[in-house]
Structures are given as C-alpha cells and as structure tokens.
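Trainee: Sequence and computational prediction follow.
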Amino acid sequence: MRILFAGTPEVAVPSLRALADAGFDVAAVLSRVDAPLGRRKILTPSPVAAAAKDLGLPGLKANRFTPELIEQLTMLHLDAAAIVAYGGIVPPAALAVPEHGWINLHFSVLPQWRGAAPVQHAVLAGDSVTGATTFLLEEGLDTGPGLGVMTETPDPAATSGGGLARLSSSGAGRLVRPRGDRGAGRVTATPQTGEPSAAPKLTIDDARVDWAQPAAGVRRRINAVTPEPGAWTTLAGQRVKLGPVTPLDGGAPEHADDGMPLDRPGPGVVHLVDREVRVGTGSTPVVLGTLQPAGKKTMCALDWARGAATRGELVFE
C-alpha cells in the first residue's frame, strides 16, 4: 500500500516508525518547515523530518497545503495518507488526493476531546479512561467516522507530557492494523457516537494555579500544563514556575523545621515541614517537588524554601 505520512512533533515518530516497520510503501513524509530552536535560534528539522531522514524516506516540508504541494502529492499516486499531529488543516482538495482517504490518529476516545490538546484536557478533567482513536479525516474537526480505538487507565500522577508519550507509543499500532484492508471492504468506518467535548489549546493563563481549589484539582491543573505551557504562580508579584506536586496523605507531623504551627496552612501559604515544602490549598496541602523562581534555574523546592525563609511568610498568589 503506497502512503503519505504527515506529522511533525516527537509524538508522531512512533507512528511513522510503526508504518515503516510494517512494510508500508511510504512514498513521502510531510512535516512542517524547520523551526528556530534554542537561544541561538538555529533552524532545526522537526522530529518527524529527522526520523524520515534516518529511515531513508523522502521528505516534504510545508506549513500549509498550497496548490503546488497538492500537485506534488497527486503525482505520488497515493493509496492512502496517515496523519498524526501534523499541525495544519488538510483542505478538501488535499483530502481528495489519496484513493482511500486520510487516516488520523487522535489521542482521545472520540468524540471526547476533539481538538489540539486532548491529553491535556483529559488530565485536567481527571478522566478515568484515556486512549487513542483512528478515524477517517474529513472537513470537520475530528468528526470523521472511526476505524479503531484503544483505551487504558491513566496514572493520576502522570503529566500530560508523560501521558502523550505513552499514548503515542501504544496508539501507533492502530494505524498499522487497517493496512490495505479498507479498500477490500474488510475494515468498517463507524460514525462517532456520544456527546462530543472540545479540547482547545491551553494558554498561559490556563496554566496559573488557583490555590483555593482542592489539592486534587491543583495537581490536575499542574499536571495538565506540564511541560507546556508550564504551571505558574506568583510570589511577591513575581512569576514562579512550578513542577508537579503530590497531595499530602496521612496526619500532621509532630514538628515543623521552620517552627511554624502544624495546623493546615491557608491556600497558597508555604511552609517547611519534615523536610517537605508544603503549600496550602482549598483542602489538604500539596508537597512541592521543584520550582523555578523568576530569573533563576529550576531547583529543588526544599533548597529554595530554606533560602527564602529569611523573607518571612511565603504566600503564593
């Protein structure tokens, strides 16, 4: 089966490798153009473009489907196209190019979490089941009929970055299984059923922690925006980036390292207890692992708290 693969970030690489290993004739790999990375803004190929080069596959780079690109794709005489996190809309003219259409791998159990950030929203909502769905791409946003789905139970402590990496690996097999069978009528596309939900990209404003929320909600918020766009709060008017936290279990300890009372701190109040940096929430405190103060590198929360204790009471806002 002669196919095009379209994808850009690291999470699309397992799917490309799975298709190549399964013996598909990958006529070309389409990814977005090289992007400037790092402090020196060096133009760098996308992870998918780099993987295509390693696999010896022809590469195409474009941020949108121009008439010239569509003509190039037409000349490839494609049976089908597979797309995973390409990062651009496929217009009707491009949808019509492959004989058997485009198969999209989406990291949710559709119709839940249609959009750019399905795993982030699943983490934020505290979903008890996550998964990946293959479906036939159409003009609507993740609305096409489904071809297959896999599900799994997420780790409540996992970040969206970790969850996405896991699903990108376990979900890659969903692209391989239909193979050429759809043209022979052995794979049935089934219309999506159930109430859809939207998963737009989370913004930096969405990443601000509300300490008045219960501990479980604080953890979900932080995990959902880790690594991107990154959780944050403010301290004395300056932004502080936060790593994942752990809700505190069990009773109160017998003593506090900093001499502060052992009763439950108010929302956002920081104190050091038994070599733990605890932050008050709307319920029980959470234990902070790492953070990055303004203008500094990421550091252990315990080291930061010991140095900051001389400033008096610390309250995240």
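Mentor: Happy to help now that I have it.
Trainee: Please make it C-alpha for all contacts and neighbour counts, starting now.
Mentor: Will do.
Trainee: got the buried residues for stretch 74-94?
Mentor: 78-87, 90, 94 (16 or more other C-alpha atoms under 10 Å).
Trainee: And for stretch 148-158?
Mentor: 148-151, 154, 157-158.
Trainee: swap in stretch 223-243?
Mentor: Neighbour-count burial for stretch 223-243 [16+ other C-alpha under 10 Å]: 223-226, 228-234, 239-243.
Trainee: Centre of the chain to the helix or strand harbouring residue 29, how far?
Mentor: Per DSSP states H and E: residue 29 is located in strand 25-31. Put simply, strand 25-31 sits 24 Å off its chain's centre (C-alpha atoms, centre = their mean, to the nearest Å).
Trainee: Show me what that strand packs onto, helices and strands only.
Mentor: Applying 3 or more C-alpha pairs under 8 Å, 6 or more residues apart in numbering; DSSP states H and E, one finds that strand 25-31 contacts strand 2-7, helix 47-55, strand 59-61.
Trainee: Residue 22 and residue 98, how far apart?
Mentor: Distance of residue 22 to residue 98, given as C-alpha to C-alpha, to the nearest Å: 20 Å.
Trainee: Compare these two (neighbour count), which wins?
Mentor: Neighbour count, other C-alpha atoms under 10 Å: between residue 22 and residue 98, residue 98 has more, with 19 against 13.
Trainee: how about that one, secondary structure?
Mentor: Following DSSP: H, G, I helix; E, B strand; the rest coil, residue 98 is assigned to coil.
Trainee: take a look at this one as well, against the first:
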Amino acid sequence: MRIVFAGSPITAVPTLDALVEAGHEVVAVVTRPDAPLGRRRVLTPSPVAAAAEERGLTVVRATRLDATATEQILAERPELGVIVAYGGLVREPLLSGPDHGWINLHFSALPAWRGASPVQHAIAHRVGAGASVFQLVPELDAGPLWSRRERPLTGDETTGDLLAELAVSGAADVVSAVAAIERGERPTEQSGEPSFAPKLGVDDARVDWNRRAEDVVAHIRAMTPEPGAHTSIGEVRVKVLAVAEAPEGAPSPPPGVVTAAGRAVLVGTASVPVRLLRVQPSGKKDMDAADWWRGLTTAEGITAS
C-alpha cells in the first residue's frame, strides 16, 4: 500500500520501521521542522526525520498540516495516511485525501484518555493504560477502532518506560490494521465514557507534597521524563528524577519537609514519606539524592514546595 506517515518523536519510529519492513511503500514522511537542542542549541532533525532520511524516504517538514503541506502530501497519491504523535491536526481536505483516509496510533485504551498526554494521565491516575489504532475523524480521538489493547500498570513505570514499550507493541498493531484495511474489513465504534488527557506543561509537573504518598509517587513517575517532575528548595528548582517508598520505620516529617535517615533522603507527604533516589538541581547534572543532600549547606528542616 502507498502510505504517507506523519510522526515526530522517538516513539513514532518503530511504526515507521514496521511499515517499511512489512513491504509497504512509504511515499512521504511528514514531521516537525528541525529544532535547536542542547546547551549549544544545535539545529537537530526530529527522530522520525533522522530515521526516514537513513532509509532514503521523502521527508516533508511542516509545523502544521496547512495548504502547502497538504499539496505536497497529496501529490504523492497516498492510499492511506498513518499518524503517530506528529504534533498537529489533520483537517480536510487532507483528512479524506488518501483513498482509505488516516489511521492513528494513540497511546491509551480508547475511549480512555483522549488527548495529548494519555500515558502521563494514565500513570498519574493509576488507571487506563494501553494503546489503540483508530480511524481518524474530525472529533478528537473519537474514530472507530482497528485495535485496542489494555496494559495493566504495576506501579513502577515511568511515562518514558511505558511509551517505549507501547511504541513497539503499537507498531505491530498498526501493521495489522493496515492488513485489515487491505482485506476490506471495517473498524469497530468506540464504546464507553471517554476521559480526556490535555497537554501538560511545566506547572503541571510541580510536585504537591500535601497529597498522599501513593499520589505523589504516581505523579512523579507520570511526569518522567517529560515535562519533568520538580520541586523548589528555597530559590533552587530541583528535578525529581526517581523516587521510592520510604524504608519501614523511617521518620515521617510534615508534608514537604526534607530530612534524612542514614543514606535515605525523605520528604514528608500527607501520609507516609517518600524517598528521593535521584535529583537534578537547576544548572547541574543529575545525581544521587544522598550526594545532593550532603552537599547542601542547610540540611535539617528544609522545605520543598
């Protein structure tokens, strides 16, 4: 099948690879423009652009799927569009341009967590993880399903861990959906009450130590690696990269108060304390929380906020 593929981050690369390896003709790859990365702000292609160029595929760089991008895409006469985390909306006339329209790999068990941050919301709320391949329609993530898989949470996952896993299993689901389309099969309408996962920003990632420990830990894991859980110690913003349950019998300071028990650095919550494992103070490299604690000029009684 002649396919146009749209995606940007590393989580979209397994699907692009799977489509090519399945023998489909990927006539164009649409991705976000190159962006400055790192301290030196080096202009860097998206992971999808890099993967496509390695394969010698035609790359269309577009901030949004406007008239110019639509003309470029439809000129390739695609039979099907496949989109995975591109970062922009597909509207008419592009939506119905390919013979079979567009299918979308979405990282939730729809209709749970429609929107931009499904994995973060699933982990933060400790419910509803999975992946779905659906037929794209004008309404947000509401199209009929080609496949739907649920993935129970263990409580240990970060968003980065779970996305990496679902990117691989979801790629196989996309290839199966394309085969079903080739056979003339029809998708199944979504059923159940939808929930929504709006885009998250830096402010959403601030840790609220006044919540119960299980909610604090789930929030931190949900925000890892992006947008990045963080707290403030005085005027310094500190990223919280990894946490765990506090050791049995550990002291329980008030919510937000940081203390130590041996090498364990603890922060109080509304229930039991949380143990910090790795942190990254602003402007520094990530480090073991115990090393960070020893380096503070003020120790006992400091408060995270």
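Mentor: All right, it came through fine. Source: prediction; values computed, not measured.
Trainee: Residue 126 of structure 1: which of the buried residues of stretch 148-158 of structure 1 is nearest?
Mentor: residue 154 (9.2 Å; C-alpha to C-alpha).
Trainee: hmm, back to that, farthest-separated two in the buried residues of stretch 148-158 of structure 1?
Mentor: Counting by C-alpha to C-alpha, the most remote pair of the buried residues of stretch 148-158 of structure 1 is 148 and 157, 27.3 Å apart.
Trainee: counterpart of residue 58 of structure 1 in structure 2?
Mentor: In structure 2, the residue paired with residue 58 of structure 1 is residue 58, using TM-score structural alignment.
Trainee: does that match really touch residue 52, like I thought?
Mentor: Yes: Residue 58 of structure 2 is within contact range of residue 52, at 7.4 Å (criterion: C-alpha atoms under 8 Å).
Trainee: one step back: and the buried residues of stretch 148-158 of structure 1, which is closest to residue 180 of structure 1?
Mentor: For the buried residues of stretch 148-158 of structure 1, the residue nearest residue 180 of structure 1 by C-alpha to C-alpha is residue 148; the value is 14.6 Å.
Trainee: which SS class is that closest one?
Mentor: Assignment for residue 148 of structure 1 (three-state DSSP): strand.
Trainee: wait, what's in contact with it?
Mentor: 133-135, 174 (C-alpha atoms under 8 Å, 6 or more residues apart in numbering).
Trainee: what's the host helix or strand of residue 123 of structure 1 in contact with?
Mentor: Using DSSP H and E, residue 123 of structure 1 sits in helix 118-125. Helix 118-125 of structure 1 has contacts (C-alpha under 8 Å, 6+ apart) with 107-108, 113, 130, 159-160, 163-164, 199-200, 202, 217, 220-221, 223-225.
Trainee: at 6 Å what do you get?
Mentor: Defining contact as C-alpha atoms under 6 Å, 6 or more residues apart in numbering, one finds that helix 118-125 of structure 1 is touched by 108, 160, 199, 220-221, 224.
Trainee: how about it: buried residues?
Mentor: 118-124.
Trainee: tell me which of the buried residues of stretch 74-94 of structure 1 is nearest to residue 40 of structure 1?
Mentor: Using C-alpha to C-alpha, these come closest to residue 40 of structure 1 at residue 87, 24.1 Å.
Trainee: What residue in structure 2 is paired with that closest one?
Mentor: The equivalent of residue 87 of structure 1 in structure 2 is residue 87 (alignment by TM-score structural alignment).
Trainee: Kindly confirm my reading that that match is in a helix.
Mentor: No: according to three-state DSSP, residue 87 of structure 2 belongs to no helix; its state is coil.
Trainee: contacting residues for it?
Mentor: No contacts exist for residue 87 of structure 2 under C-alpha under 6 Å, 6+ apart.
Trainee: Kindly report the same for residue 105 of structure 1.
Mentor: Contacts of residue 105 of structure 1 by C-alpha under 6 Å, 6+ apart are 84, 133-134.
Trainee: One more pass at 7 Å, please.
Mentor: Counting by C-alpha atoms under 7 Å, 6 or more residues apart in numbering, residue 105 of structure 1 touches 83-84, 132-135, 175.
Trainee: do you know how far residue 294 of structure 1 is from residue 51 of structure 1?
Mentor: Distance from residue 294 of structure 1 to residue 51 of structure 1, by C-alpha to C-alpha: 36 Å.
Trainee: er, residue 293 of structure 1 I mean
Mentor: Residue 293 of structure 1 is 36 Å from residue 51 of structure 1, by C-alpha to C-alpha.
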